[in-house]
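In: Just a sequence and a predicted model for now, questions to come.
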Amino acid sequence: MNKQELSPELYQLLNGKNLDAKQHEAMMLLTVTEDLWPHTAMISVGEIIATSPTQLRLALWPATTTTANIIRTGKATLVAFIAGKAHYVRLSLQRLAALSHAKHKRERFAASVVSVREDVAKYAGITSGVRIELKDSISVIKRWEETIEELLR
């Protein structure tokens, strides 16, 4: 079923709060390269925030393939696994102005949810998605909190 807003579970994951408790969660961000190949990158809860069930903001590393693809096409698909479901979120993105005094230089984007598809199988349950282990959780979570704060400006 296609919807045009994030599920309550996905919205809760992406609300920018309690990053310490969410530090092991990662998602996939899909874009398309200039030669029309799919490109996959990982994104963490410290690089994306849902400001509403239909609006998100992303902070991406500059000069990456993913960032270049989004600047060129204005499109991406977020893939997250939560609450026993795969969530495929099509996004329409617009580049935001750079922050002159940002602590962490990122390309910032405002994203509108175009559609959301939730995927479950009748014969199997999804028990986890992409899980990560931070090497220096204290400094990474601090950077994430600062990045989320800057995304809200």
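Out: Ah, there it is. Numbers count the residues shown, from 1 in each chain.
In: drop to CA atoms for contacts and neighbour counts, all remaining ones
Out: Noted.
In: Name the nearest residue to residue 74, sequence neighbours excluded.
Out: residue 93 (4.8 Å; CA to CA, 6 or more residues apart in numbering).
In: What is the longest strand of this structure by residue count?
Out: The strand that spans the most residues within the chain, counting by DSSP state E, is strand 107-119.
In: Just the residues contacting that strand, thanks.
Out: Residues outside strand 107-119 that contact it (CA atoms under 8 Å, 6 or more residues apart in numbering): 1-6, 54-62, 67, 85-98, 151.
In: let's bring in a second model and compare:
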Amino acid sequence: MCKTELSPEVFEFLNGKELSDKQHEAMMLMTVGEDGWPHNAMISVGEIVALDCQELRIGLWPNTTTTSNIIRTQKATLVMVCQGKVHYIRLFLKRLDKTPDSHYVRERFSAQVVLAREDVAKYAQIISGINIDLFNEKEVIERWEQTVKEMKE
């Protein structure tokens, strides 16, 4: 099924709340490099927040390939597994001004959902996507919470 907004379960997952409970989930943020090839990067719940079902905010480390690709093309695709479905979410991104008093330097983007597609396997249950374990859980989750708060501003 294709639509132009996030499903309720994806919105709930990306709502910026209970980050500690979501710390093990990683998603793929796909862009296109200058060479025309896909570029994949992992993104966590501490770098993305859904403001509503049509707009997200993304905060990325500056000077990365992914950030440069987004600045150049204004496009990305978010790929994630949520509640037994793979979600492919095409985004049109607009660079936001830097927040002068940010605790953590990030390039911030407003991301409009252009297309959201869900995929399931008829022959198997999709149980997870990329799972991670944080080295310093307390420190990382505190950083995520601050970053998500600043992205909502």
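Out: Yep, that arrived. All of these numbers come straight from a predicted model, not from anything done at the bench.
In: Could I get the buried residue list for the longest strand of the first structure?
Out: By neighbour count on 16 or more other CA atoms under 10 Å, the buried set for strand 107-119 of the first structure is 107-118.
In: before we move on, what about stretch 93-108 of the first structure?
Out: For stretch 93-108 of the first structure, by 16+ other CA under 10 Å, it's 93-95, 106-108.
In: Output those in TSV; the columns should cover distance to residue 40 of the first structure.
Out: Listed next are the buried residues of stretch 93-108 of the first structure as TSV, based on distance: CA to CA, whole Å:
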residue	distance to residue 40 of the first structure
93	17
94	19
95	19
106	18
107	17
108	18
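In: And the residues you listed, which two are furthest apart?
Out: 93 and 106 (15.0 Å; CA to CA).
In: so residue 11 of the first structure sits in a helix?
Out: Yes. When DSSP: H, G, I helix; E, B strand; the rest coil is applied, residue 11 of the first structure is found to be in a helix.
In: re the thing from before, who's in contact with the residue nearest to residue 74 of the first structure?
Out: Counting by CA under 8 Å, 6+ apart, residue 93 of the first structure has contacts 70, 74-76, 109-112.
In: what does residue 52 of the second structure give?
Out: Going by CA under 8 Å, 6+ apart, residue 52 of the second structure touches residue 11.
In: Now check the first structure for the residue matching it.
Out: With the correspondence set by TM-score structural alignment, residue 52 of the second structure lines up against residue 52 in the first structure.
In: measure its match to residue 9 of the first structure for me?
Out: 13 Å (CA to CA, to the nearest Å).
In: what do you get for residue 118 of the first structure?
Out: Going from residue 118 of the first structure to residue 9 of the first structure by CA to CA gives 12 Å.
In: now the longest helix along the second structure: how far from the chain's centre is it?
Out: In the second structure, assigned by DSSP state H, the helix with the most residues is helix 137-152. The chain centre lies 14 Å from the centre of helix 137-152 of the second structure; the measure is CA atoms, centre = their mean, to the nearest Å.
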